[in-house]
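Asks: test case, fold it:
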Amino acid sequence: MKNTFGHLFTLTTFGESHGEAIGGVVDGMPAGILINPDFIQQELDRRRPGQSKITTGRQEADRVELLSGVFEGRSTGCPIGFIVRNTNQHSYDYDNMRDTFRPSHADYTYQQKYGLRDHRGGGRSSARITISRVVGGALAKLALQQLGISVEAFTSQVGDIALLHDYTHYDLSLRENNIVRCPDREKAAEMVRLIESVKADGDTIGGIITCVVKGCPAGLGEPEFGKLHAALGSAMLSINAAKGFEYGEGFSCVNSRGSQQNDIFVNRDHHITTLTNHSGGIQGGISNGEDIYFRVAFKPVATILREQQTVNIEGQETTLLARGRHDPCVLPRAVPIVEAMTAMTILDYYLQNKATTL
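Replies: The predicted model follows:
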């Protein structure tokens, strides 16, 4: 299994949903970065279960322990090891799934690939593994802060309830003022009501997360097989339940003509910029210094609290009624995960660019 993300800034993860702990090792963290443990914990708190009425009821503190690579409050340049212990597993909730394949889960594919699987919460395929990504992303954010680069994601759509405008019309800091992490208070309330209704039906709902990177310098990305938007797309699609990625105006640009879509270059106070940003801050696979923005589509959570038809490992038809504690919508807890994967990608490409230019 490939368990390492990145090239120069790397994250290697380990652990299972119902194992002893989740953890990882970050390598390539620049030395001398001020490490704020409270900030890392804050990022984990945004992802942790049980934080609101529209998330899973699993109660985990998700307290991170930094094991190495930090001395007197700063990164040493050596690998940063960390661990987050599991304390609230209800493995018995999955007893009826030991020999049965859950619809749209990784049960069947893991069984085919490895010949066995950990049925407890999906084992390694569980979204709980994203804890490691959030820690790695928090460390990357701390480094990016010193470069003046920010990463902000928010829920822009749940089901058919969507924001009416693009990100420039909203104060993105307001996303943390509600449990669905949407910067529009009225739309957030509608989203919450929809999620509550879906949850009451024993069902789930999907949606879209938008992410914005500000302050990214021009020049990040490779011209052929390491394009920055391709790297961001790969990072986003590695997140559990992610089903689609588009950057800039994405699929909607097909309705425009070139004369409408082209971003015109201008010189403002001896600084080259563009009048518009249809390209989403990336041209030719390389950042151009404008805001980078993209959207990630997430499917409805596969575990629903309804009886479903399926088959067991012998191929015999059967029914399955899932038990346990599950999210009716992944969006609120996926926001910090999208930010984490974005931050690690941008920092990794920043370091690569520094390594190849004078």
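
Asks: from here on, just use CA atoms for contacts and neighbour counts.
Replies: Noted.

Asks: by contact count, what packs against the longest helix along the chain?
Replies: The single longest helix within the chain, with elements called by DSSP state H, is helix 331-356. Contact partners of helix 331-356 among helices and strands, from 3 or more CA pairs under 8 Å, 6 or more residues apart in numbering; DSSP states H and E: helix 37-47, helix 130-146, strand 150-158, strand 207-214, helix 228-237.

Asks: what packs against the shortest one?
Replies: Which is strand 207-214. Using 3+ CA pairs under 8 Å, 6+ apart: strand 207-214 touches strand 150-158, strand 292-298, helix 331-356.

Asks: could I get the ones you listed in a markdown table, plus columns for distance to residue 107 and mean neighbour count?
Replies: Output for the helices and strands packed on strand 207-214, formatted as a markdown table (distance: least, CA to CA, whole Å; neighbours: other CA atoms under 10 Å):
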| stretch | distance to residue 107 | mean neighbour count |
| --- | --- | --- |
| strand 150-158 | 27 | 25 |
| strand 292-298 | 19 | 23 |
| helix 331-356 | 22 | 23 |
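
Asks: among the ones you listed, which is nearest residue 276?
Replies: Minimum separation from residue 276 across these (CA to CA) falls at strand 292-298, 12.4 Å.

Asks: other SSEs contacting that closest one?
Replies: strand 207-214, strand 242-247.

Asks: what's the burial count for the nearest residue to residue 286 once chain neighbours are set aside?
Replies: In space, and not counting its chain neighbours, residue 286 is closest to residue 221: 4.5 Å by CA to CA, 6 or more residues apart in numbering. Using other CA atoms under 10 Å, the number of residues around residue 221 comes to 26.

Asks: how about the secondary structure of residue 221?
Replies: At residue 221, secondary structure determined by DSSP: H, G, I helix; E, B strand; the rest coil is coil.

Asks: quick one: contacts for it?
Replies: 227-228, 285-287, 349, 353 (CA atoms under 8 Å, 6 or more residues apart in numbering).

Asks: would you turn the helices and strands packed on helix 331-356 into CSV with distance to residue 182?
Replies: What follows is those, written out as CSV (distance: least, CA to CA, whole Å):
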stretch, distance to residue 182
helix 37-47, 13
helix 130-146, 19
strand 150-158, 5
strand 207-214, 9
helix 228-237, 19
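
Asks: residue 201: which of the ones you listed is closest?
Replies: Residue 201 lies closest, by CA to CA, to one member of these: strand 150-158, at 16.3 Å.

Asks: by contact count, what packs against the closest one?
Replies: Strand 150-158 sits against helix 130-146, helix 185-200, strand 207-214, helix 331-356, with contacts defined as 3+ CA pairs under 8 Å, 6+ apart.

Asks: please give me the structure for this one as well, since I'd like to look at both together:
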Amino acid sequence: MSTFGTLFRVTTYGESHCASVGAIIDGCPPGLPLIAQDVQTQLSRRRPGQSNLTTPRDEKDTVQLQSGIEHGITLGTPIGLLVRNEDQRPHDYSETDLYPRPSHADWTYLEKYGVKASSGGGRSSARETIGRVAAGAIAEKYLKLVFGIEIVAFVSSVGKVHLPTNMGSPSQVPDDDDDSVEDSISPEFVSLLRTVTREQVDSHPTRCPNPEIAERMTKRVIRAKDAMDSIGGTVTCVIRGVPSGLGEPVFDKLEAKLAHAMLSIPATKAFEIGSGFRGTEVPGSKHNDPFFVKADGTMGTKTNWSGGVQGGITNGEDIYFRIGFKSPATISQAQETVQYDGTPGTLAARGRHDPCVVPRAVPIVEAMASLVIMDQMLIQNARKTSASLLPPISTLPPTMVKPGQAQVNGKH
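Replies: Predicted coordinates:
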């Protein structure tokens, strides 16, 4: 479906080469200061043609706010927004009338619907993500303004070029009986997660915050581009300042919602949170996150192998996860394949395509993270408000009730 969310609901529309793309956002709280530039900032980070590492398609992606806002304030009613497609070249896709592009969605869309968009991948194109990014920018502004939540994503690998971190790396354990293990992530990477800013991320076209690694990533992307090929990579995202208690067990756990959101992004093939696959190699005695009391009197964990989520519920620590993006399917190399009627042939795709999608995927990942956290904040606040209207809890043992819960529920 094209709608995401429970209370903060986003419906996107549009194909790669139609008149416009956009979204309807329902459930945005009234009274939020909002102007077009709040949305445009993230759309401009996502748009094509930003450097020689991306597609040369020249779209300004100028957003138009259509409804739900008056005098710069949200009304609580549905917010409509659109972005016009201006640099369309559907004639670049005439070959796809005959050939399904290898590993693209031409064939599967035709099999599902019996008809498909004639150019640009239709709804499977990354152009669809404009609506997500615009909606995510609105959610993010509310989260930052009301709760101080920060969401920053960055490119953590391109091909075999990785940021210096142990997260997700193959085990170096010499034999099966040796349970020695390094930290899931290095202290340097932990520091990066705690402090990295979007300004640092955007300081290089690759959107990798490590200058040395960024230059190596650039060379890898250029090598793929010069060979009329493509290359994949990963994006890491950290969400800071999220309170404990978010997530809806058992089927809508916080990590399940994040995985759903991230794997709905075009070209994604993998998702891991916290220690991820690396955590499967670590004994529980080394993997557990011990609790301690922080200086401010709140509970915290000494380590964060869990990635800020335990039992499907946020524990107040930073949430961090990683998404794998495959090498883009559309390349300009001639590929042996078959036509829709089964006739063998050779396809050399035309058009303007990203040799690597991960730099432009960064704001998309941030947007989907914003939508998940926004929705979960509204759900949890609704639960807390409903509980606060009930009489005090006085019939349960103290160990079953959060300290102060009786007073909260009793409205003392």
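
Asks: from residue 213 of the first structure, how far off is residue 23 of the first structure?
Replies: Distance of residue 23 of the first structure to residue 213 of the first structure, given as CA to CA, to the nearest Å: 27 Å.

Asks: now swap in residue 74 of the first structure and tell me
Replies: Here residue 74 of the first structure is placed at a distance of 25 Å from residue 213 of the first structure (CA to CA).

Asks: which of these two has more residues huddled nearby?
Replies: Comparing residue 74 of the first structure with residue 213 by other CA under 10 Å, the one with more neighbours is residue 213, at 21 against 15.

Asks: what lines up with the more buried one in the second structure?
Replies: Using TM-score structural alignment, the equivalent of residue 213 of the first structure in the second structure is residue 239.

Asks: so the closest residue to its match other than its chain neighbours versus residue 313 of the second structure, what's the distance?
Replies: With CA to CA, 6+ apart as the criterion, residue 239 of the second structure has its nearest non-adjacent residue at 4.5 Å, and that residue is residue 151. Residue 151 of the second structure sits 18 Å away from residue 313 of the second structure, going by CA to CA.

Asks: quick check: residue 203 of the second structure touching residue 209?
Replies: Yes. The criterion here is CA atoms under 8 Å, and residue 203 of the second structure meets it with residue 209 at 7.5 Å.

Asks: these two: who's more crowded?
Replies: Comparing residue 203 of the second structure with residue 209 by neighbour count (other CA under 10 Å), the higher total belongs to residue 209, at 23 against 13.

Asks: so what's that one up against?
Replies: In this structure, residue 209 of the second structure makes contact with 154-155, 196, 200-203, judged by CA under 8 Å, 6+ apart.

Asks: try 6 Å
Replies: The contact partners of residue 209 of the second structure, by CA atoms under 6 Å, 6 or more residues apart in numbering, come to 200-201.

Asks: trace it over to the first structure, please.
Replies: Aligned partner of residue 209 of the second structure by TM-score structural alignment: residue 183.

Asks: ok, back up a step: of all the contacts of residue 221 of the first structure, which comes closest to residue 198 of the first structure?
Replies: residue 228 (36.6 Å).

Asks: now for the closest one: what does it line up with in the second structure?
Replies: Matched to the second structure by TM-score structural alignment, residue 228 of the first structure sits across from residue 254.

Asks: one more: residue 291 of the first structure?
Replies: In the second structure, the residue paired with residue 291 of the first structure is residue 318, using TM-score structural alignment.

Asks: give me the residues contacting stretch 107-117 of the first structure.
Replies: Contact with stretch 107-117 of the first structure is made by residue 101, as judged by CA under 6 Å, 6+ apart.

Asks: what is the burial count for the residue nearest to residue 61 of the second structure when sequence neighbours are not counted?
Replies: Using CA to CA, 6+ apart and skipping residues adjacent in sequence, the residue nearest residue 61 of the second structure is residue 83, 5.7 Å away. Neighbourhood size, residue 83 of the second structure [other CA under 10 Å]: 22.

Asks: the helix or strand hosting residue 83 of the second structure vs the first structure, average offset?
Replies: Using DSSP states H and E, residue 83 of the second structure maps to strand 79-84. Compared with the first structure after fitting, strand 79-84 of the second structure has a mean deviation of 0.3 Å; criterion: mean CA distance after the TM-score superposition for the first structure.

Asks: isn't residue 163 of the second structure up against residue 156?
Replies: Yes. Shown here, residue 163 of the second structure and residue 156 form a contact pair, counting by CA atoms under 6 Å, at 5.4 Å.

Asks: which ones are touching residue 42 of the first structure?
Replies: By CA under 6 Å, 6+ apart, the contact set of residue 42 of the first structure is empty.

Asks: and it, how far from residue 118 of the first structure?
Replies: From residue 42 of the first structure across to residue 118 of the first structure, the span is 30 Å (CA to CA).

Asks: look up the closest residue to the match of residue 209 of the second structure, ignoring the ones flanking it.
Replies: Nearest non-adjacent residue to residue 183 of the first structure (CA to CA, 6+ apart): residue 175, at 4.1 Å.

Asks: try residue 277 of the first structure
Replies: Closest residue to residue 277 of the first structure apart from its sequence neighbours, by CA to CA, 6+ apart: residue 263 at 6.0 Å.

Asks: map the one you found across to the second structure for me.
Replies: With TM-score structural alignment as the criterion, residue 263 of the first structure lines up with residue 289 in the second structure.

Asks: residue 245 of the first structure - how many residues pack around it?
Replies: Neighbours of residue 245 of the first structure (other CA under 10 Å): 23.

Asks: against residue 132 of the first structure, how distant is it?
Replies: With distances taken as CA to CA, residue 245 of the first structure is found 22 Å from residue 132 of the first structure.

Asks: what do you get for residue 310 of the first structure?
Replies: Note on residue 310 of the first structure: its distance to residue 132 of the first structure, by CA to CA, is 32 Å.

Asks: picking up where we left off before, out of the helices and strands packed on helix 331-356 of the first structure, nearest to residue 16 of the first structure?
Replies: Proximity to residue 16 of the first structure, assessed across those by CA to CA, is greatest for helix 130-146 (10.4 Å).
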